[in-house]
Structure formats: structure tokens, C-alpha cells
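Asks: Mind folding the following:
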Amino acid sequence: MKKILIINGPNLNMLGIREPKKYGTYSLNFINKKIKHYFDKKIKLFFYQSNSEEKIINKIHEFYGIIDYIVINPAGYTYYSYSILDAILSIKVKYIEVHITNIFRNKRKKSIFSKNAICVITGMGYIGYIIALAYLIKMF
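Replies: Presented below is the predicted three-dimensional model:
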């Protein structure tokens, strides 16, 4: 059974409250339950969210040798956290980058994670996580 760590970055704990017209009305807890419902018997899932770059890095290191893949929504760290990217690369795990909104609509437009990702799913709401996991099940 494949083991996948789903990482959510800063402010995603505020989903459902924060700018609902932009990010939707579902909480992160609701989204995690939906994901678990779809994939519970197919893959082993680990969920983690933090507003702290250090804690995300430590969590990635903690899962060295345990997981097969990462699905990450780096949120505000998308554009500059080489430390999180280096942590993922250091444990030699393939990953998919997911964003709830279309990140290419904002002024920064460039993710540092995209170059090394299996793929990038952006602007599809929480369904992006489900697509990422379905892809990992089918393709790898």
C-alpha cells in the first residue's frame, strides 16, 4: 500500500473562514475527511498542516524512509521556501504540487516547487488533492 504525506502550508488552517469567495467555504478538516473517504482503503494517508516553515521541514525529515510520495500545497511558501523544497529533495521522494486557487493569476506567478514536481495542479479547489492522489495511484 502506497504511503503519502499531504502537507498544507501557512494559513490553510483558515480555509472556510479566509476569503471564502476565493478559497471556498470548506474547512481543511472537511477537505481532509473528503480525501480520506475517497482513498482510505487504497493508500495510507498522513495529513500535516503548519504555519511554520521549520515545522514543515521537520515533518518532512520525520517521514524519511516511511512515505512513497508527498502532495504539497506550500501556500505562502510557494515562491521562496527553498528550505522546504530542499527538505523534500533531501529525502528523495517524488511530489505533486497542489494549489486551491490559480496561482498564476497573482503577481508572483512562479513557484519554486514546480520544476521538480511530478506535476502541478492549480485552481481546482480541493478537488486538486483528489486528482493528485488518483494520479499517484494510477501512474506509480
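Asks: When you work out contacts or count neighbours from here on, use the C-alpha atoms and nothing else.
Replies: Will do.
Asks: isn't residue 36 right next to residue 45, touching?
Replies: Yes - using C-alpha atoms under 8 Å, residue 36 is in contact with residue 45, at 7.4 Å.
Asks: So what's the residue count around residue 43?
Replies: Counted with other C-alpha atoms under 10 Å, the neighbours of residue 43 add up to 16.
Asks: what does residue 11 give?
Replies: 14.
Asks: Residue 3 versus that one, what's the distance?
Replies: Using C-alpha to C-alpha, to the nearest Å, one obtains 25 Å as the distance from residue 11 to residue 3.
Asks: got it, and residue 53?
Replies: 23 Å.
Asks: Report the buried residues of stretch 105-119.
Replies: 111, 113, 114, 117, 119 (16 or more other C-alpha atoms under 10 Å).
Asks: Turn those residues into CSV, columns for secondary structure.
Replies: What follows is the buried residues of stretch 105-119, written out as CSV (DSSP: H, G, I helix; E, B strand; the rest coil):
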residue, secondary structure
111, coil
113, coil
114, helix
117, coil
119, coil
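Asks: Which one of the residues you listed is nearest to residue 129?
Replies: residue 119 (11.9 Å; C-alpha to C-alpha).
Asks: nearest residue to that closest one other than its sequence neighbours?
Replies: Of all residues not flanking residue 119 in the chain, residue 96 sits nearest, at 5.4 Å (C-alpha to C-alpha, 6 or more residues apart in numbering).
Asks: Would you do the same for the sequence below? I want to compare the two.
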Amino acid sequence: MAKRVLVLNGPNLNLLGTREPEKYGSDTLDDIEALCRDTANALDLSIDFRQSNHEGELVTWIQDALNTADAILINPAAYSHTSVAIHDALRAVALPVAEVHLTNIHQREPFRHHSFVSAVAVGVICGFGASGYRLALQALAEKLQ
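Replies: Predicted coordinates:
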């Protein structure tokens, strides 16, 4: 049976492709979902791909993952730097977590250098654009073997 990965995307990622393409690239969230689905199929993973601009909705999905997923791939976007609630939810479900950022958060504004999610993630991939999702799925597939 295929291992299940919940892929979560935080606020403003629904604007990818049009929002600051010089920073975030021209890939849309639909493009990233297609990349994730292709990668997951090749790795014998199943994915549930979601996006929300609402912190509480992301927390609920993380809590629900306890019964529906084997791992979580999350791009928490701006919530990386502010959300203790997402940190706590990820810690509570105790599933392997891969954190992804399209940009290198350490080359950006100082307030973006800290992520509350990183402390509960098995790994962090940042700065490789949409390819970071592929890399994270590959790493999670290895972790789940």
C-alpha cells in the first residue's frame, strides 16, 4: 500500500505565478501540484495536496493527518515565522515533516530567518524553487521505507 503524504501550502501561495515572479518563479500552485503528483507516482506515494490562507484550517488539517497520512510536506509560507500553533500541531501529530520554501529564507529579510516549523521538521529544503517539493517528497519516501 502506498504511503500517504499530506502536502500543505500556506498563505499567498495560491498567487504563485503572478506574485513577485522574480522571487518566487513563474510556476503556479497548479504546476507545483502536478510536479508533486508525478513525483509521488514515481515514488509509490499518494498525496493529498492543499492550500489555505487560514492558519486555523492548516492546524485542523495537520491534526486530521494523524489518521490520514504517514508524513507531511509543508510550505508554511509566512506562517513559518509566526505560527506557534502550526509548530504545536506538527509536534502533536508526531509524523515525519519536511519543510519547503521556494526561496532561501536565510537570504531574505531578517524576520524570515527563523522558522517555528524547522524545529519539528526532519528536514528543511529552501531556495530551489518548485524543485524543493520534488526533493522533499524523495526524502520523505526514503524516510518512510
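Asks: Send over the TM-score of the superposed chains.
Replies: The TM-score (TM-score structural alignment, normalised by the length of the first structure) is 0.95; 140 aligned residues with a C-alpha RMSD of 1.1 Å.
Asks: And residue 55 of the second structure? What does it align with in the first structure?
Replies: Using TM-score structural alignment, the equivalent of residue 55 of the second structure in the first structure is residue 53.
Asks: now the helices for the first structure?
Replies: 20-23, 28-39, 53-62, 82-90, 127-139 (DSSP state H).
Asks: Could you dump these into CSV and include distance to residue 75 of the first structure?
Replies: Converted to CSV, these look like this (distance: least, C-alpha to C-alpha, whole Å):
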stretch, distance to residue 75 of the first structure
helix 20-23, 12
helix 28-39, 13
helix 53-62, 11
helix 82-90, 12
helix 127-139, 14
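Asks: closest to residue 72 of the first structure out of these?
Replies: That would be, of the helices of the first structure and by C-alpha to C-alpha, helix 127-139, which comes in at 8.9 Å.
Asks: Helix 28-39 and that closest one, what's the angle between them?
Replies: 30 degrees (axes from the mean of the first three to the mean of the last three C-alpha atoms, to 10 degrees).
Asks: distance from helix 127-139 of the first structure to the second structure after superposition?
Replies: For helix 127-139 of the first structure, the mean deviation from the second structure after alignment is 1.0 Å (mean C-alpha distance after the TM-score superposition for the first structure).
Asks: when you align them, which residue in the second structure goes with residue 44 of the first structure?
Replies: By TM-score structural alignment, residue 44 of the first structure lines up with residue 46.
Asks: Enumerate every residue touching that match.
Replies: 2, 3, 4, 5, 37, 40 (C-alpha atoms under 8 Å, 6 or more residues apart in numbering).
Asks: Excluding covalently adjacent residues, which one is nearest to the match of residue 55 of the second structure?
Replies: residue 84 (7.0 Å).
Asks: Just give me the neighbour total for the one you found.
Replies: 21.
Asks: And the aligned residue in the second structure for it, how far from residue 13 of the second structure?
Replies: The alignment partner of residue 84 of the first structure in the second structure, by TM-score structural alignment, is residue 86. Taking C-alpha to C-alpha as the measure, residue 86 of the second structure falls 17 Å from residue 13 of the second structure.
Asks: swap in residue 65 of the second structure?
Replies: 21 Å.
Asks: do residue 118 of the second structure as well
Replies: 19 Å.
Asks: and the closest residue to residue 13 of the first structure other than its chain neighbours, what is it in contact with?
Replies: Of all residues not flanking residue 13 of the first structure in the chain, residue 28 sits nearest, at 5.9 Å (C-alpha to C-alpha, 6+ apart). Neighbouring residues of residue 28 of the first structure by C-alpha under 8 Å, 6+ apart: 12, 13, 14, 15, 16.
Asks: from the residues you listed, which single one is nearest residue 106 of the first structure?
Replies: residue 12 (17.3 Å).
Asks: Please name the nearest non-neighbouring residue to that closest one.
Replies: residue 28 (6.7 Å).
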